[in-house]
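Asker: This is a predicted model, with the sequence first.
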Amino acid sequence: FEMQREMTFSGRIAEYNAEVVLPSGETTNKNVIRIGGFNAVADGKYLNWDLEASRLVELDKQPGGRYTGPVSELESASGTQLTGFWVDPSRGQLLKIMGQSPELGDRVDQGGVVGYIILVLGAIGVLLAVWRMIVLYSEGNKIKSQMKSETPNENNALGRVMAVFNANKNADTETLELHLGEAIAAEIPRLTRAIGWIKIISVVAPLLGLLGTVTGMIDVFETMSLFGTGDPKLMAGGISQALVTTVLGLVAAIPCVFLHTLTNNRSRELMMILEERATGILARQAEQQHSKAA
């Protein structure tokens, strides 16, 4: 009968006031929700039952937001409303283990100085790529508008090339070709500005990650030489920290490679338009001179 009654109560959700020991050591009265004999929560945080002190204790480190989110939903539920909730059948042991697993911020901190340098470089590369894409697409729209007009507008690359043609319209074909080539060469640095830096960042970031991994592995082997290999957790933790920089390097390099390809292809498209228009201008100029000579 007692076993049956315990099984029945293990499926009930109870709400009551109880004293809770905070991680700071203070004791406060909170509204506690108990889910059977598995979990107890209060103020969106998981609690654990201390057998020795016979008191509820708030976990020093809560598990990730994926697990603490349903706690708030459970506390705000009313009546027969159903809500999902994570149940710990080990009565607190799994929650403690999950609380010890590092989160995203902890992983980044494990990368150390090298990891932060990689993230800064990755952010710079992405910002440069976004800036260049905006500039190049704006320049492309101006060039498309210029292609529909015979009047050169010097707010775009094609307009400046056409202005050079108008200034040297009476020159011979060879001289005009040199002037147009010079005008296109002057536009190339404007179209390819900062694209090379994106490529450099995409190459340097994984190398920095490898550097951080190698230095981290050196620390692991030094620890093994001092304390031996009797504690696998010590070695696993050190190796995990060493590999974080490699992950950060790849995270920074992959988007930079992709964005470098986009910006480089866009700048090449614009340069091809300039060369194509310049070739057309030269062809028309040569035909006009040939017809005059005939």
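Answerer: Arrived safely.

Asker: only C-alpha atoms for contact and neighbour calcs from this point on.
Answerer: Fine.

Asker: what's the helix or strand for the residue positioned nearest the centre of the chain?
Answerer: Closest residue to the average C-alpha location of the chain: residue 251 at 6.8 Å, with Cα atoms, centre = their mean. Using DSSP states H and E, residue 251 sits in helix 232-293.

Asker: What is that helix packed up against?
Answerer: helix 104-110, helix 112-147, helix 157-167, helix 173-191, helix 195-227 (3 or more Cα pairs under 8 Å, 6 or more residues apart in numbering; DSSP states H and E).

Asker: hey, which of these is tucked in deepest?
Answerer: Counting by mean count of other Cα atoms under 10 Å, helix 157-167 has the highest mean neighbour count of these, with a mean of 21.

Asker: hold the first one in mind and look at this next one:
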Amino acid sequence: MQYYLDKGGIIMYVLFAMAIVGTIIIIWKIASISLFKFRTRNIDLPSDRAELRAASLVAPLERGLTTLKIVSTISPLLGLLGTVLGIFMAFEGIMVHGLGDPTQFAKGISTALITTVGGLVVAIPAYVFYNYFIGELDKTEQLLTQKIAGIYEAS
């Protein structure tokens, strides 16, 4: 792991920090949504304005999702930035050392590829879980609305 962080430079360290933040949010949301569903299994609230009540109950669960969306959006862009910087380093190596020393060229290409992969590895799970959580919260809000309104029949 340290090897890839060092090879990718500062961009890989930023991506690693974003991966940690994203992972913490994913674990937090899995736990909080599961706990919320468990607590609201047998909810009994007045049925007036059921949609507003359900929305107000679900709203706190949306905290953190914007950060997860930012992680999933920014990570590939950081990977792309690393790609551009790596290619720049590769051509800089050719300019300074000529084509006689392929290690200089390879170093830049290595940085480019590592940061590209790093950006995608961080972004893909964050994006998948963000969309999953949005869907779960929408379903939960709809189910709560039905329960509060008395439409839902427990099976």
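Answerer: Received it, and whenever you're ready, just let me know what you need. Only a predicted model underlies this, so the values are computations on that prediction, with no experimental measurement involved.

Asker: residue in structure 2 matching the residue nearest to the centre of structure 1?
Answerer: The alignment partner of residue 251 of structure 1 in structure 2, by TM-score structural alignment, is residue 121.

Asker: list the contacts for that match?
Answerer: Contact criterion Cα atoms under 8 Å, 6 or more residues apart in numbering gives no residues in contact with residue 121 of structure 2.

Asker: before we move on, what SS does residue 33 of structure 1 have?
Answerer: strand (DSSP: H, G, I helix; E, B strand; the rest coil).

Asker: Could you find the closest non-adjacent residue to it?
Answerer: residue 15 (4.5 Å; Cα to Cα, 6 or more residues apart in numbering).

Asker: State the helix or strand in which that neighbour lies.
Answerer: Counting by DSSP H and E, residue 15 of structure 1 is found in strand 13-21.

Asker: Return the list of helices and strands in contact with that strand.
Answerer: Looks like strand 13-21 of structure 1 contacts strand 27-35, strand 55-58 (3+ Cα pairs under 8 Å, 6+ apart).

Asker: Deepest in the core, which of these is it.
Answerer: strand 55-58 (a mean of 20).

Asker: so it aligns onto which residues of structure 2?
Answerer: Under TM-score structural alignment, there's no match for strand 55-58 of structure 1.

Asker: can you list contacts of that strand?
Answerer: Under Cα under 8 Å, 6+ apart, the answer for strand 55-58 of structure 1 is 18, 19, 20, 21, 22, 23, 45, 46, 47, 48, 49, 50.

Asker: re earlier: for residue 69 of structure 1, which of the helices and strands packed on helix 232-293 of structure 1 is the nearest?
Answerer: Nearest of those to residue 69 of structure 1, taken as Cα to Cα: helix 104-110 at 16.7 Å.

Asker: sorry, back to before: out of the contacts of strand 55-58 of structure 1, which end up buried?
Answerer: Buried members of the contacts of strand 55-58 of structure 1, counted by 16 or more other Cα atoms under 10 Å: 20, 21, 45, 46, 47, 48, 49.

Asker: which residues in structure 2 does stretch 180-194 of structure 1 align to?
Answerer: So stretch 180-194 of structure 1 sits over residues 50-64 in structure 2, by TM-score structural alignment.

Asker: Need the nearest residue in space to residue 162 of structure 1, chain neighbours excluded.
Answerer: Here the residue nearest residue 162 of structure 1, using Cα to Cα, 6+ apart, is residue 152, at 5.7 Å.

Asker: doesn't that neighbour fall inside a strand?
Answerer: No: looking at residue 152 of structure 1 with three-state DSSP, it is coil, so not inside a strand.

Asker: surely it meets residue 163?
Answerer: Yes: using Cα atoms under 8 Å, residue 152 of structure 1 is in contact with residue 163, at 5.7 Å.

Asker: who touches residue 28 of structure 2 in this structure?
Answerer: Contacts of residue 28 of structure 2 (Cα under 8 Å, 6+ apart): none.

Asker: Now distance to residue 158 of structure 1 too, for the helices and strands packed on strand 13-21 of structure 1, in TSV please.
Answerer: Listed next are those as TSV, based on distance: least, Cα to Cα, whole Å:
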stretch	distance to residue 158 of structure 1
strand 27-35	71
strand 55-58	68
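
Asker: Out of those, which gets nearest to residue 267 of structure 1?
Answerer: Judging those by Cα to Cα, what sits closest to residue 267 of structure 1 is strand 55-58, at 57.8 Å.

Asker: Which residue range of structure 2 does the strand holding residue 15 of structure 1 align onto?
Answerer: Going by TM-score structural alignment, strand 13-21 of structure 1 sits over no part of structure 2.

Asker: how far off strand 27-35 does that strand point, in degrees?
Answerer: Strand 13-21 of structure 1 runs at 150 degrees relative to strand 27-35, counting by axes from the mean of the first three to the mean of the last three Cα atoms, to 10 degrees.
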